[in-house]
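S.K.: fold the following for me, if possible:
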Amino acid sequence: MIFSRKSGSGSGRHAKSDARAKGQEAFDDEFDDDLDAIEDDADPRPGKSPRTGGPYDISEAPDGIAQLDLGALKVPAVDNVEVRVQADNEGKIQQIVLVYEQSALQLGVFAAPRSEGIWDEVRAEIRKQLFNDGVAAEEVAGDYGTELRARVRTPEGLTDIRFVGVDGPRWLVRAVFQGPAAENPQVAPPLLECLHNLVIDRGHEAMPVREPLPLHLPKEVTDQQAAEAAAAGGAEPGTNGTNGTDGTDGGEAARRKPSPRPRRK
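M.R.: Predicted coordinates:
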């Protein structure tokens, strides 16, 4: 499934990696039972100064930003950026990748406790998992604090990846830059714009800490898929594909298999 802000833009080929799985294998079953409302005048990020930009919690998001509503994530619509999603036949999204030229940004959002951020802990686990896979990672300073940078081997060759974590009120955004933007995010300003204007709708239900927040295709897309399936004689939704605004058949992208694990260098 591909959504594009501008038809014919240079999308590039994003490097396949094991980024989607990193940082998730050690997730535990701890529950966040603290559902007290966060006061409007309080900084919801423990130990953090007030943020001048996003990602934003839905309670503090600015108005007037065009967005693609994917459930817990509201992805800003930015020119020349393709939003590629991998979803099942029920419209539940397993993967979101934003593509600009030769760079990509993979997004994930997870439940977190209100009382403390979890990026430091998750980052340590990602680094350990990369080490176990024979990949050396280094901590680097970034706009959102400490990040991880590594180089992994994929079927297309070696590629750089950079893990960025943003702790919010009862959520964690994990952003993974791939390609040239992993070495220097400034080479892909539209991807930075997407991250800076990202909006998270955590909801109020209790969820296990580090549980992925629910993501789904926009209702108009699932309605279109159902209509196409009915017109095709009852074919399974998603098997016919849904064209993006650039006319690309999204069915193949939606069925794309998860990226393989990085091999040792």
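
S.K.: when you work out contacts or count neighbours from here on, use the C-alpha atoms and nothing else.
M.R.: OK.

S.K.: and stretch 196-205, what's buried?
M.R.: 197-202 (16 or more other Cα atoms under 10 Å).

S.K.: which one is the most centrally placed residue in the chain nearest to, not counting chain neighbours?
M.R.: Ranked by distance to the mean C-alpha position of the chain (Cα atoms, centre = their mean), the top residue is Leu107 at 1.0 Å. Nearest residue to Leu107, sequence neighbours excluded (Cα to Cα, 6 or more residues apart in numbering): Ala175, at 4.8 Å.

S.K.: for the one you found, give me its contacts.
M.R.: Taking Cα atoms under 8 Å, 6 or more residues apart in numbering, we find Ala175 in contact with 105-108, 163-165.

S.K.: could you pull out the strands for the stretch 1-150 of the chain?
M.R.: Residue ranges of the strands in the stretch 1-150 of the chain, as given by DSSP state E, counting those that start in this stretch, are 2-4, 56-57, 67-69, 73-76, 82-87, 93-100, 103-111, 137-142, 145-154.

S.K.: this one next, for a side-by-side:
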Amino acid sequence: MTDENANQPDDAVADDAEHVLDAKSAPDDRADEGPLDETEANPVRPYVDLGGIKVLPREGLHLRLEVAEGTQQVVAIGLDFAESSLQVQPFAAPRSSGLWHEIRTTIGEQIERQGGTTRLADGPFGPELHAVIPVVQQPGQPAASTREARFIGVDGPRWFLRGVITGRAVTDPEAAAAVEDLFRSVVVVRGSSPMPPRDLIPLKMPAAQVGTTPGAAPAGESPAPALGA
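M.R.: Modelled structure (predicted):
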């Protein structure tokens, strides 16, 4: 097998690598099938407004707001569905380049420094990271264990949406399809205000008329009110 970079100057190889890191990563049908930009979504659908994202209610879906203890700001949205959990975060991104390739590499390096393992896989949204992550145990708790997770990401118009899948959808195809469809249904509300790339697009609690108002709780420990019948 021929190495296409073998005869290229070092600076040319470096330029190619930088171009790959900057490239947008998204499924070809993203603008039709999601995740959608606010300008692409049907405005009459009954979305739950969470600030930087909107979510469609569906039977069996429960919402968790992950809140930073110091600032009390919502830093992530947890969606519990199909015996699985999908954590989503929307970030500002450049107009002409993407973030997922670089962020995916950084996540893998962080997990491996923590003693976990990762592997790259092709998924319905493009490249994704499958990880086995050590779980830090408190004194008096059972011996250390691990959990499996799928890290997925999509570069959209001036935004990047990251998802972390845990639970049954990591290994079960039926649950995976359900959670992937849930991720596609998310609408990102980037807004027109200038934001530095990688800044979290502000999130908020849903309006009371949704039916159940979730309370603020530390990240990963918030309640899970129903978002569907």
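
S.K.: give the aligned equivalent of the residue nearest to Leu107 of structure 1 in structure 2.
M.R.: Residue pairing (TM-score structural alignment): Ala175 of structure 1 is matched to Gly163 of structure 2.

S.K.: surely its match is in a helix?
M.R.: No. Gly163 of structure 2 is assigned strand when assessed by DSSP: H, G, I helix; E, B strand; the rest coil, not a helix.

S.K.: and it, how far is that from Gln209 of structure 2?
M.R.: To Gln209 of structure 2, Gly163 of structure 2 is 27 Å away according to Cα to Cα, to the nearest Å.

S.K.: now do Glu148 of structure 2
M.R.: Applying Cα to Cα, the value for Glu148 of structure 2 to Gln209 of structure 2 is 35 Å.

S.K.: those two: which is more packed in?
M.R.: Neighbours were counted for Glu148 of structure 2 and for Gln209 using other Cα atoms under 10 Å; Glu148 has more, 18 against 8.

S.K.: so what corresponds to the more buried one in structure 1?
M.R.: Structural alignment (TM-score structural alignment) places Glu148 of structure 2 against Asp160 in structure 1.

S.K.: would you agree its match is in contact with Pro185?
M.R.: No. Asp160 of structure 1 is beyond contact range of Pro185, at 11.4 Å (criterion: Cα atoms under 8 Å).

S.K.: between strand 84-92 and the longest strand anywhere in structure 2, find me the angle.
M.R.: In structure 2, ranked by residue count with DSSP state E as the criterion, the top strand is strand 145-156. Strand 145-156 of structure 2 and strand 84-92 are oriented at 40 degrees to each other (axes from the mean of the first three to the mean of the last three Cα atoms, to 10 degrees).

S.K.: same for strand 145-156 of structure 2, what does it pack against?
M.R.: In terms of contacts (3 or more Cα pairs under 8 Å, 6 or more residues apart in numbering; DSSP states H and E), strand 145-156 of structure 2 is packed against helix 100-113, strand 126-135, strand 159-167.

S.K.: as a markdown table, the ones you listed with distance to Ala12 of structure 2 would be great.
M.R.: Conversion of those to a markdown table gives the following (distance: least, Cα to Cα, whole Å):
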| stretch | distance to Ala12 of structure 2 |
| --- | --- |
| helix 100-113 | 19 |
| strand 126-135 | 24 |
| strand 159-167 | 28 |
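
S.K.: can you tell me which of these is most buried?
M.R.: When those are scored by mean count of other Cα atoms under 10 Å, the highest mean neighbour count falls to strand 159-167 (a mean of 23).

S.K.: the helix or strand following that one against structure 1, how far on average?
M.R.: Counting by DSSP states H and E, the element after strand 159-167 of structure 2 in chain order, helix or strand, is helix 173-184. Taken over the aligned residues, the distance from helix 173-184 of structure 2 to structure 1 averages 2.9 Å (mean Cα distance after the TM-score superposition for structure 1).

S.K.: who touches the helix or strand following helix 173-184 of structure 2?
M.R.: Scanning forward in sequence from helix 173-184 of structure 2 by DSSP H and E, the next helix or strand is strand 187-188. Strand 187-188 of structure 2 has contacts (Cα under 8 Å, 6+ apart) with 34-38, 41, 52-55, 90, 159, 161.

S.K.: so strand 187-188 of structure 2 aligns onto which residues of structure 1?
M.R.: With TM-score structural alignment as the criterion, strand 187-188 of structure 2 aligns to 199-200.

S.K.: OK, contacts around whatever residue of structure 1 lines up with Ala121 of structure 2?
M.R.: When structure 1 is aligned by TM-score structural alignment, the residue opposite Ala121 of structure 2 is Val140. Going by Cα under 8 Å, 6+ apart, Val140 of structure 1 touches 146-149.

S.K.: what's the spacing between Val140 of structure 1 and Phe177 of structure 1?
M.R.: Val140 of structure 1 is 13 Å from Phe177 of structure 1, where distance means Cα to Cα.

S.K.: same question for Gln94 of structure 1.
M.R.: Separation of Gln94 of structure 1 from Phe177 of structure 1 (Cα to Cα): 17 Å.

S.K.: same check on Gly53 of structure 1?
M.R.: From Gly53 of structure 1 over to Phe177 of structure 1 (counting by Cα to Cα), the distance is 19 Å.

S.K.: what's the answer for Thr222 of structure 1, then?
M.R.: Separation of Thr222 of structure 1 from Phe177 of structure 1 (Cα to Cα) stands at 28 Å.

S.K.: how about Val199 of structure 1?
M.R.: From Val199 of structure 1 across to Phe177 of structure 1, the span is 18 Å (Cα to Cα).
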